[in-house]
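# I would like to see how this sequence folds:
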Amino acid sequence: MSRERIPEVERLRGIAFLAVVLQHSIAHYTVEPGMTTGDGILMAVLLMATKFAVPVFIFITGMVLFYNDKGSLHYGRFIQRRFGDIYIPFAVWTLITLLINNRFNPTQAEDWKYLGGVLLTGKSSSHFWYIIMLFQFYLLYPLFRSAILGIKERWGWRTQLTILLLSGLLYVGLTGVISDIGRWMGSLDIPVWSELFTTYADRNALYYFFYFALGAAAGLYHTSWKKWIQKARTGIWLIFLFLFGWMLIQAVNEIRSAENGAITFYSLSLLRPMMSVFLISSILVMYDVTGWICRQGGARVNSLLTSVGLYSYGAYLMHLLTLRISYVVDESWLISMPPLIRILSSWLISAAVAYGATRLLAMLPFGKWLVGMTGKRKNRTLQPSSPSHSSTTGM
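Below is the predicted model:
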């Protein structure tokens, strides 16, 4: 029998999905003609405010997996379930994306080879990398589970906390030597492995492991986790706000020094030491925020966020396509509006269309293969393998 669902996680998943869509809405307008340095700074603020999304999805995956762990693991059934709920919909939308972009012709042998490649790498669209990265956590779950539960059984909570803190420091240090690791692995020229640390380093689960481990700790000690978040609230927020300001300064300096007025955010990439510290603090802050929403947000807000979280995996898979719809609206009626209005409009239109389409597709008998769930599962959340967990995923 499944344990009681965690309300904060249900809301957090919905917020994280909305944050992802806003990030991609921002990306479109960074290359729009007429954008100024001031517009770039505004985008940097919005981008910083939404950077938590991917780490939060990974955190939720770890949290829900370990929170629901029943003491035994049937790996075959575990992977089969994730494959059906996560990978199959990803494969379907990969094919749909290729067809829409005229990148796949079933009569061409080379196109079938290309399809096979992108199904393994997530290269058919800029947001599919996340699915490939996340699925690695499912494949490696027995190893993570053995290590984490082994630590829990052998040592007391103080030692466990020390190990968690040390692993966090190790992770921050790791993000600082990713380039060195890439050069070394590239020089070894080992098939698949070298590419995982070079060409596809951005989707290597190793480079995101601490978010998963932090989620595992929160899931294993859920009650203590909530109490600690409340107790440490002031310190958590101060660290978050300081790092937010510090990282924002880096982004502003990058924008001001860019050639030809280009708006770029390389300094805000996920795999950097200071960014990883900021993202860890962001997870803590967002969990505190969702706790407040659960208590004070009202029935409508809580219901909406829960519903968005429930359908977020299918919506995530299609949201770059629905963004195209928002751009048609933008170019037809909003081209003269301030950038903030245009960004927010694209965000809301894309998120709403993706969410609505997912709900409709979930009603179909084969909705599971399109969006990871069917309408019959309205009271469940997505599986722990997608951007929208039903019981074990991050999205």
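# can we go C-alpha only for contacts and neighbour counts from here?
OK.
# ok, Leu134 touching Pro384?
No - if you go by Cα atoms under 8 Å, Leu134 and Pro384 don't touch, sitting 9.4 Å apart.
# which one of those two has more residues nearby?
Pro384 (31 against 27; other Cα atoms under 10 Å).
# Could you also give me the structure for this second sequence? I'd like to compare it with the first:
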Amino acid sequence: MGKSRIEEWTQLRGLAFMAIVMQHSIAEYIYRADIQPADSIMLTMIYHLTRFGTPTFVFLSAVLMFYKYGEGVRYFPFIRKRFESVYVPFLFWTLIYWLYVHVFTPQFWQIGGRDWGSLLRELFIPQIGYQLWFIIMIVQFYIFFPIMAVIYRSVRSRLEPLNEKRRNQSVLAIIAVTGILYMMLLYLSYYQMGSWSEKLGNPWSEMIQYRSYSFLMYGFYFVMGAVCAANIEKWRTWCMKLLPWSGLVFLGMYIKMGYDVIRGSGEVVNLNISTYLKPSTFIIIVAQMLLLYGLLMLLQPHSRKFTRLLAWMGRYSFGGYLVHALVIYAIAYITRPLDLGGYHMLFTLLTFILTVLASLGISYTLSHVPSLSWTVGAGRRKPRQGTSQESEFRKEAPALR
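Here you go, the predicted model:
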């Protein structure tokens, strides 16, 4: 018998997927030359409501791994399964995005005009399929997960003999210490590492430049996933008890981040001020994740239609994540030649809605075609009663890293 299915994880994935699509829809319009200040400010406000997207999928990836394999894992079967369900679709969609850009250029059809080197670079540093960088990052987590699982079991074995009070205090201490260390890492990343990159030569300079591709830069969210997987009921209780405080922290940081971006931008809004690898962004993300988790727990018995919709979106969101940038490209092909002065907010919302619908529709269709289901994560079979069918997928991509 497999472990029981945790409904709120799939629902949270659906919310995170929508946040990711909204971020990339905003990125398509907010930097256009004809945008008006009112639209820039409104899109910035919406943008800061979506910062939880990528870290939430890091958290979900970790919690699913520790929940299913925390007590033991056979390394090579584990890696093979992850490779088939995550990396193989990445290879396929990387080729699709590369072809989308290159086949429409005349040079591509000339002898020697195919830039295969750029395709090779896309496999390590995705740029065309800008959201695919996340797959590169999460695969690193899979490679090192068995080591993390050993640490996880060791910590659990030391905490289990303690009484509940001491155990809670120990877990909170672990969260606090790792949170402080992670804040220090983010401080160095945001305020110091840029200058290091200029001083150091290759390969260190490039490693620092592309540090957002490293799973170490998202380490705290893996710790959160491990804590949640260790005691789901306790995690649910904490999230619900913290609701007033997580809401207040989120509201305060939301105001601060909006002010920082508007103050720090020139004529064009600079959303990179709110990068994931910034201490203040980290605070709002954690607060929002705890807030959303608590709210989902409150909604479970009262809004079944809404939670079922979120769960459906979560089930097909991996394929939707892989394809959604291509849908945005297709929409942009129509909208970029247009003069949208005064309508950027409206077109962003329309792009968001169309992209969510089209991406999930494509994912749903591909998952039900046996010969193509591997392109969206090795199929989306109906979960059997009493088993856990959570797909360990990971999502988002800051086009605005």
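# Excluding chain neighbours, give the residue nearest to the residue nearest the centre of structure 2 in space.
Nearest to the mean C-alpha position of structure 2, counting by Cα atoms, centre = their mean, stands Thr54 at 2.0 Å. Among residues not flanking Thr54 of structure 2 along the chain, Glu396 sits closest, at 4.8 Å (Cα to Cα, 6 or more residues apart in numbering).
# OK, contacts around the one you found?
Phe17, Ile20, Gly53, Thr54, Phe57, Gln131, Leu132, Phe134, Tyr321 (Cα atoms under 8 Å, 6 or more residues apart in numbering).
# which one in structure 1 is aligned with the fourth one?
Think Thr54 of structure 2. If you follow Thr54 of structure 2 across to structure 1 using TM-score structural alignment, you land on Val54.
# Counterpart of Ser212 of structure 2 over in structure 1?
Using TM-score structural alignment, Ser212 of structure 2 lines up with Asp202 in structure 1.
# Ok, Ser170 of structure 2 next?
Per TM-score structural alignment, Ser170 of structure 2 is aligned with Thr159.
# residues contacting the residue located most distally from the centre of structure 1?
Most distant from the centre of structure 1: Thr107, at 35.1 Å, with distances by Cα atoms, centre = their mean. When contacts are counted by Cα under 8 Å, 6+ apart, Thr107 of structure 1 is found next to no other residue.
# Next, it: secondary structure please.
When classified by DSSP: H, G, I helix; E, B strand; the rest coil, Thr107 of structure 1 comes out as coil.
# what helix or strand does the residue nearest to Gln209 of structure 2 when sequence neighbours are not counted sit in?
If the residues on either side of it in the chain are set aside, Gln209 of structure 2 comes closest to Ser197, at 6.5 Å by Cα to Cα, 6+ apart. Using DSSP states H and E, Ser197 of structure 2 sits in helix 193-199.
# Could you name the helices and strands sitting against that helix?
helix 204-209 (3 or more Cα pairs under 8 Å, 6 or more residues apart in numbering; DSSP states H and E).
# So what touches the helix it packs on?
Met193, Gly194, Trp196, Ser197, Glu198, Lys199.
# After that helix, which helix or strand is next?
helix 219-230.
# could you pull out the helices for the stretch 101-250 of structure 2?
116-122, 133-159, 164-191, 193-199, 204-209, 219-230, 232-241, 243-264 (DSSP state H, counting those that start in this stretch).
# right, so of those helices, which gets closest to Val369 of structure 2?
For Val369 of structure 2, the closest of the helices of the stretch 101-250 of structure 2 is helix 133-159, at 23.2 Å, according to Cα to Cα.
# and that closest one, how far from the chain's centre?
Taking Cα atoms, centre = their mean, to the nearest Å, one finds helix 133-159 of structure 2 lying 17 Å from the centre of the chain it belongs to.
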